[in-house]
Each structure stands twice: as structure tokens, then as C-alpha cells.
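>>> Sequence and computational prediction follow.
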Amino acid sequence: MKPLRVLTLIDGFRMGGAETLLAPLAVAMRETDVEMDFVGLDDASVNAEKTMTILSEAGVHPRSLGITRLLDPTGIPRLAREIRSGGYDLVHTHLEMSATFAVPAAKLAGRPVVCTFHHVTERWPGREYWREHLATEAATRGDRVLFVSEASRVSWAQVHRRGRVADNWDVLHNGIDVSNFRPGEPDPAVRRELGGGPGPLVVLPAAFRDFKGIPVAIQAWPQVLQKHPDAILSLVGGGPDEAEFRRQVDTAGLTDSVIFTGVRSDMPQVYRAADVVLLPSIYGENLPTVLIEASASGKAIAASRIGGIPDIIVDGSTGLLFEPKDPAALATTVIRLLDDPQLRTSLGEPAIERAHTEFSATTWAHRLQDLYLELIEKKR
């Protein structure tokens, strides 16, 4: 079978989840009959060094087209020429600006086009709303629009289509390389570095930003300590709100039981060291990678029922969910897991299976190949 040639187009190679997810996708696609070229719509000056390093390590060497403005009258014809000259069978866009340009360009070139949106949206102010709205209208005129969680699809319909989901809008979960995340014996040294001792260790891996709900966990922790006085909450990460979170911990008198352990590069070992992995997000979550990683590691997970989290965590089967912004609900859920080692174990196997069958990069790549073949055959 002749390989399919796919132009994978993204706004630019900035530092973000959508950009870095192209690396595991590229690696997984080598197991399929799809050849992908990765191209940034914007100028190369916007590309983040870290993103380019991640892509390079995955064997991806992208190029940039230098189309910098939505009102650039040369953008669509230039992109149409790129599609034709590259001999591409299909165009797949990621993010908004690339969708806006690629749909009319792909139609000029006579190729099918798939557009993926990567976040849960809301009614943004001013230009950002209209930028998204234009992308929505363009993408819906393409062949397929993909959202990486049901929450994302619903949010875009509510904001941009008065709640109506278009017929060509589907959910297709992103995947990650899960091969490094598996159950195993905890490394005692890593557990100590995370603040763990003889008592239970709850790990909260997240950027220190408001939507991750870390203050909710801090508020809940005294209730956890009433039942498990030697429990440790290990905050793994960093970010702009760290000083405020430290102040909250100090004010609550929790400096001995809520530990700031910084950003870690050994996350497979971090998950193995944890008794429970906690994510108390309060808004904005689409498909948090840490929950896929923790699931593949076979860890008991407590997470808020918000955004795309229920796409990953099947409540009572692969983890436990609680209502967001509710410290009492968070504490009750964590205590239930800490009280019951058998429950923690029983959640692990289904979580591992779901991570591999639903959220691996290999699954993602093969599902995309099937979609590409379907759309190319339909176009013929």
C-alpha cells in the first residue's frame, strides 16, 4: 500500500500541550502507513526552543511558512500551493489559526481537511472570541472537526454554535507515550524526596496555577489529617502562584504535612512512590496528561469531576471523582482511598488497561489513520 502523505499544520511551534503532543504522535505514526510532514503556519521566530528540542528528539524537523496575520491575502493561495507541491493526500490542522487558513486552502487544492481543537473554551473577550469563532466556522466547513474530550466539544458548541453540535464534530482522544509509565516498587529515596515517611503519601502533580485547584487541597488537608495524622500532601510542580500557595500552607499551620517538592523530571518514579495521585482542578481542564500517566502507572487517583477528566477517569472503576471546589468532598474521597488499600489496588488494573487502549499515542495514531483513509476514499 502506498503511504498516505499528510500535512500536519499547527499555528506555530510555541510551548504548549498541543505542540509537544506532536512528538509522540510522530513516533507512533511510524507504525502506520501514514507519512507526516509537520509545518508551522506562523514565522519561525515564534517557535520555542524547548518545543523544537522535544520534536527534534522525536526525529521531527518541522518548517515554518511565515504566514503571520489572519488578514494576509497571500496566505490561503500560498498554503494551497504548499498542499499541491507536497503531494499531500490530506491536511490535518491543530489549533485555530491553522484551521482558518487550511480549510479554504485544502478545498482549493481538492484535498480533505481535518481540524483538531485542543482546549475547553469559554466566551473570551474581544478579539480572542472572534478569532475562535472564525476558526469554528471554517473548520465546520471542512471534512471533520475533532475535539480531544467531550467537554471540549460541548464548550465549543455552547460558545460558538448556540449549543448545537455539528454533524461532522467528533471526539478523538489524544494519546501519549505510555511506555515509561508502569507499576513498580517505589524507590525509597524518591519517596523521601517527596516528603513521604511511614504514613501515606498523596501526590498532587500540577502547574502552580489557579485552575488546578491547589488551594482546595490545602483547605481539605486538615480534614484528611484528622483521620490520617501522618499523611503527607506532596505538591509536585511550580509556577507563578507558588508564593501564594506557600503562604496559605503556612497560615493553615500545615508546613509539616504539605510539602513543596518542585518540578521533577522523574515522573514515572514519582507516581510509583505515591499511594494516591490527586488532581483537584476547578475549571479549564481538557485532557490532563498527568492523569493518563498516573493511570498507566496503576495508581489510585482522586480527581475533580470537571472538563475532560471524566473522559479519563471512570468513577469507581479507574479512579474516584469528587465535585470541584469542595474541600469536604475532596477530603472524603482521599480518606476513602487511604482507608482501603484493597480499593486502591482494584482501581489500578482497569486504569492501566484504559490508559493503553484509549490514551496511548499508538491508539491515537491508528485511529487517525482510519479516519484519514475514510475521508480520502470519500473524496475520491
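Received, thanks.
>>> drop to CA atoms for contacts and neighbour counts, all remaining ones
Noted.
>>> any idea where the strands of the chain begin and end?
Ranges of strands within the chain are 4-10, 34-40, 63-64, 90-94, 113-117, 144-147, 169-171, 201-205, 232-236, 258-262, 276-279, 300-304, 320-322, based on DSSP state E.
>>> and the last one, which residues are buried?
Put plainly, it is strand 320-322. Under the neighbour-count criterion of 16 or more other Cα atoms under 10 Å, strand 320-322 has 320-322 buried.
>>> CSV for those residues, including distance to residue 232?
Putting the buried residues of strand 320-322 into CSV (distance: Cα to Cα, whole Å) gives the following:
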residue, distance to residue 232
320, 19
321, 20
322, 20
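>>> returning to that earlier point: which one of the strands of the chain lies nearest to residue 182?
strand 300-304 (12.9 Å; Cα to Cα).
>>> The closest one packs against which elements?
strand 276-279, helix 289-296, strand 320-322, helix 327-339, helix 341-358 (3 or more Cα pairs under 8 Å, 6 or more residues apart in numbering; DSSP states H and E).
>>> ok, for residue 35, nearest residue in space, not its chain neighbours?
Counting by Cα to Cα, 6 or more residues apart in numbering, residue 35 lies nearest to residue 5, which is 4.9 Å off, once chain neighbours are set aside.
>>> try residue 123
Distances taken as Cα to Cα, 6+ apart put residue 159 closest to residue 123, at 5.9 Å, once the chain neighbours are dropped.
>>> any idea how far residue 356 is from that neighbour?
With the distance defined as Cα to Cα, to the nearest Å, residue 159 ends up 32 Å from residue 356.
>>> so residue 91 makes contact with residue 112?
Yes: the pair residue 91 and residue 112 passes the contact test of Cα atoms under 8 Å, sitting 6.5 Å apart.
>>> Put this next to the first one:
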Amino acid sequence: MTRVLHILDHSLPLQSGYTFRTRAILKSQQAAGMDVRGITGLRHHAGPDNRHGGPAAEEIDGLTFHRTTGTSSGPAGMREWREITRFAEAIDRVIDQWRPDVLHAHSPALCGLAAMRAARKHTIPLVYEIRAFWEDAAVGNLTGREGSLKYRATRALENRVVAGADAVFTICHGLRDDLVGRGFSAGKIGISPNGVDMALFGDPGPRDDALAQRLGIGALAGPGSTGFGPVIGFIGSFYDYEGLDDLIAAMPRLRTRQPGAKLLLVGGGPMDAALRQQAAASPAADAIIFTGRVPHDVVDSYYSLIDILAYPRKQSRLTDLVTPLKPLEAMAQGRIVAASDVGGHKELISDGVTGTLFVADDPAAIADALADLADNRADWDQMRARALAHVQTHHDWARNICRYQSVYQHLIDRGTDGILSRAA
């Protein structure tokens, strides 16, 4: 039985796209007969108050996660190297205790650098997986600036890990092509696309009419109905790059063609206050509903109210290179999806086939695309079926983990000088 130790920035019980992808990978590998564990660095926080601490290891949802304890301090640069050192030492201890066959590190580069130290010390193959370039994510989150010293330093660290790993995976073609453009061998870099655990998705549950009543959404729209729907929805984090300001700006124009249209925004984040202020000043203010963050175990009730899931990401280096998870989850639930035509969405959605793509950064284009979708409800059942089939065929973790297994075995058989033969 192959033992794989996953090196992670953070994990369950925290909830994020990062932790949900991690859970899906580990649970699918378990189901395939592999022995897996995870270890998190100092940036994983325990408890509702986000303090460091908690147990040195814990089992969550049948998965074992080891923790790196302590803190790191000092000036920028020195603090990060101390963080990497503590993380590498924690990985060393798990290796001595558990004896994994492969280390599988997941971005950011700090995880990769700590794993690289441990892999060299113990002569264990290292696989490094890039989910996003974190320097670009910082720009998208408005916490960094493209071309700054920190941006360039983060990129340089990423390059160092890619060069030092025995095999590399990215989640999409955009990231892989960017690395090849930097001079890295295409044969070393495979693709493990974003996916969903299809075992978690069955037929969509019934509409929660009581919740709809509390939110003031009204009755579910149907073909030929007037005065109600469609309900346009977004469920996730409110970051600037998500383009929710454009979605809000599209509502007055949308309501000229669909007078009963509502916008349901579920979640929160850095742009929350600005978006609420924009919505309050909109001529369509009465049709825009904010719920705030909701517990994960009731999210399905909010999904049940939404006719069209909208993902209006702004065009940027981040959104062109990275594929998001949320549209795949929506398609797996049999939902209609509309998204901007950034590169990350184009890898997931075929316009007019599995969903609708509209021009990014253009509220008028958003409004027209959503209105057109609402006018063509008769096509929705077929679009839902095609989208679900696409996810089942190309984005089911039960199938996708085979990409990892073949690479793991290749590296184990060849030793740490093994090179990834194209697995994507």
C-alpha cells in the first residue's frame, strides 16, 4: 500500500476551496486503497478565534492531519525562512514515525520549500502541486502589487520549488503553460484539474420555500411566468477579482427585460461593505439580497433557491490562469451556470453547451447574457444534463486521482531522480 504524506498550508476543519480540494483528493486516494495523511504549516489556525495551537495531530472526517506547532518571528524574509524550518522539522518527525513513500506538497511555495528539505534529507520523491500562483492571488485580493519586490520574490521561490521537485502538477492548462513559458520542461508538469467528489452529489434537493419566504424571493419562476424570477445567485467569498460589483451594476438593465429578477449574494469577504453600499444606491436595490456568511451544512438550502449561478470574474492574470472550483460544483448539482469569458472559465465551460459565457468587466454584457438565459428556459434541462455529463467524465475525483497514482509509482520505481512522463 502506497503511503503519501500531503504537505499543506491549511486543512479541515477550516473551510475554503483549498481545504475542500484537499479533502476530495485524500478521500479519493483512501477509497482507491492508498494510505494518506496530511501535515499543515504554521499558517493553519485552530479554533474559532484563529489562534495557533490545538492537537499535534487530529482526525477529521476519517483523515489524519499532523500540525506544525509554534510561531515564527523576525523581519520579513527571516520570518518566512524560520517558518519553513519549523515546518520542515515537523515533516521530519512524521517521516520518522510513519515512513511515507512519497511527499506530495501543495502550493504555496513555503510548503514546497519545507517539503523539499525533508525530501532531500530522507531521500523520498517529491511531487509539487500548484493550485494558483500566490503572488497573483495577492494582487487579486488587493494585498499585493504586480512587479513589486514581494511579488518577484514569491515567483522566484515558486520557480525554485518547481526546479527541485521530482514531478509537478498544476490544476489547469493556464498554469502549466505559464511554467513551460518560464523554461521548465513540459514533460515534468502534469495536470490534475479541479474536480468534485461525485459521491457527495445526488439529485438536487427540494426548493426551500420557507427560506425563500424569509428572504423575500417569492415563488419559483417557471416558463411563461411573470413577476417572479429568475433568481441569480453567487455563493462564495467576496473578493475584488470575483467581479460582484459588475453583477450588481448589471441588475437595473437585467430587470428591464426580466422585471422579477432577483440577485442573491451568499457569503462575505473584503469587498462586503463596498458591495452593500453599491447595492443600496442601485435603482435595483430592492432586488439585491445579502445573506452574509452561512454555515456550510445549510448552503444547499440557498443553492435550492437559485435559478442561475453567476461567476462574473474580472479579467486578470489570476483569473486567466486559474480555474475555480465553484462552477464545477454548481454543474455537479444540476445548476445552470453563467460566467465571464476569462481563461479559467473557458477551460471549464463550453459556451452554449454546458453553460453561458459573457464578456468580462462589462455589466451590460452580463445583463444581456442572463436575460437571454432566462428567455430560453426550455433549453435548461438539456444544458444541465450536458454540464453534469461533462463533470462526471472530466472532473470526477474518483477518476482523476489515477493521474497521481501513475506518477507516484513511476517515481518510487525510479527513485528520486525520476522525471514525470506526461500524465495529463
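Here it is on my side, so go on. Every value quoted in this text rests on a predicted model; they were computed, and no experiment measured them.
>>> To which residue of the second structure is the residue nearest to residue 35 of the first structure aligned?
Mapped onto the second structure by TM-score structural alignment, residue 5 of the first structure lines up with residue 3.
>>> Same question for residue 274 of the first structure.
Checking TM-score structural alignment: residue 274 of the first structure goes with residue 306.
>>> just to revisit the earlier point, who are the contact partners of the match of residue 5 of the first structure?
Counting by Cα atoms under 8 Å, 6 or more residues apart in numbering, residue 3 of the second structure touches 34-36, 99-102.
>>> go with 10 Å
Counting by Cα atoms under 10 Å, 6 or more residues apart in numbering, residue 3 of the second structure makes contact with 33-37, 98-103, 408.
>>> if we can go back for a sec, CSV for the helices and strands packed on strand 300-304 of the first structure, including distance to residue 303 of the first structure?
Below are these laid out as CSV (distance: least, Cα to Cα, whole Å):
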stretch, distance to residue 303 of the first structure
strand 276-279, 5
helix 289-296, 9
strand 320-322, 5
helix 327-339, 8
helix 341-358, 13
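>>> wait, which of the ones you listed is closest to residue 96 of the first structure?
helix 289-296 (21.2 Å).
>>> Now the closest one on the second structure. Mean distance?
Once fitted to the second structure, helix 289-296 of the first structure is off its aligned match by 1.4 Å on average (mean Cα distance after the TM-score superposition for the first structure).
>>> Give the other helices and strands that that helix contacts.
Applying 3 or more Cα pairs under 10 Å, 6 or more residues apart in numbering; DSSP states H and E, we find helix 289-296 of the first structure packed against strand 201-205, helix 267-273, strand 276-279, strand 300-304, helix 309-312, helix 341-358.
>>> how about 8 Å then?
If contacts are counted by 3+ Cα pairs under 8 Å, 6+ apart, helix 289-296 of the first structure sits against strand 300-304, helix 341-358.
>>> which part of the second structure lines up with that helix?
Against the second structure, helix 289-296 of the first structure falls on residues 325-332 (TM-score structural alignment).
>>> Show me how far stretch 313-329 of the second structure is from its chain's centre.
The chain centroid and the centroid of stretch 313-329 of the second structure are separated by 9 Å, computed with Cα atoms, centre = their mean, to the nearest Å.
>>> Buried ones in it, by neighbour count?
Using 16+ other Cα under 10 Å as the test for burial, stretch 313-329 of the second structure gives 313-315, 317-329.
>>> Pull the most distant pair out of the residues you listed.
Farthest pair in these, by Cα to Cα: 317 and 329, 23.2 Å.
>>> quick one on the thing from earlier: from residue 340 of the second structure, how far out is the match of residue 274 of the first structure?
18 Å.
>>> Please apply the same query to residue 137 of the second structure.
18 Å.
>>> Between these two, which has more neighbouring residues?
Higher neighbour count among residue 137 of the second structure and residue 340: residue 340, with 27 against 17, using other Cα atoms under 10 Å.
>>> my read: that one touches residue 309, true?
No: the pair residue 340 of the second structure / residue 309 is not scored as a contact, 11.8 Å apart, by Cα under 8 Å.
>>> which one of the buried residues of strand 320-322 of the first structure is nearest residue 335 of the first structure?
residue 320 (11.4 Å).
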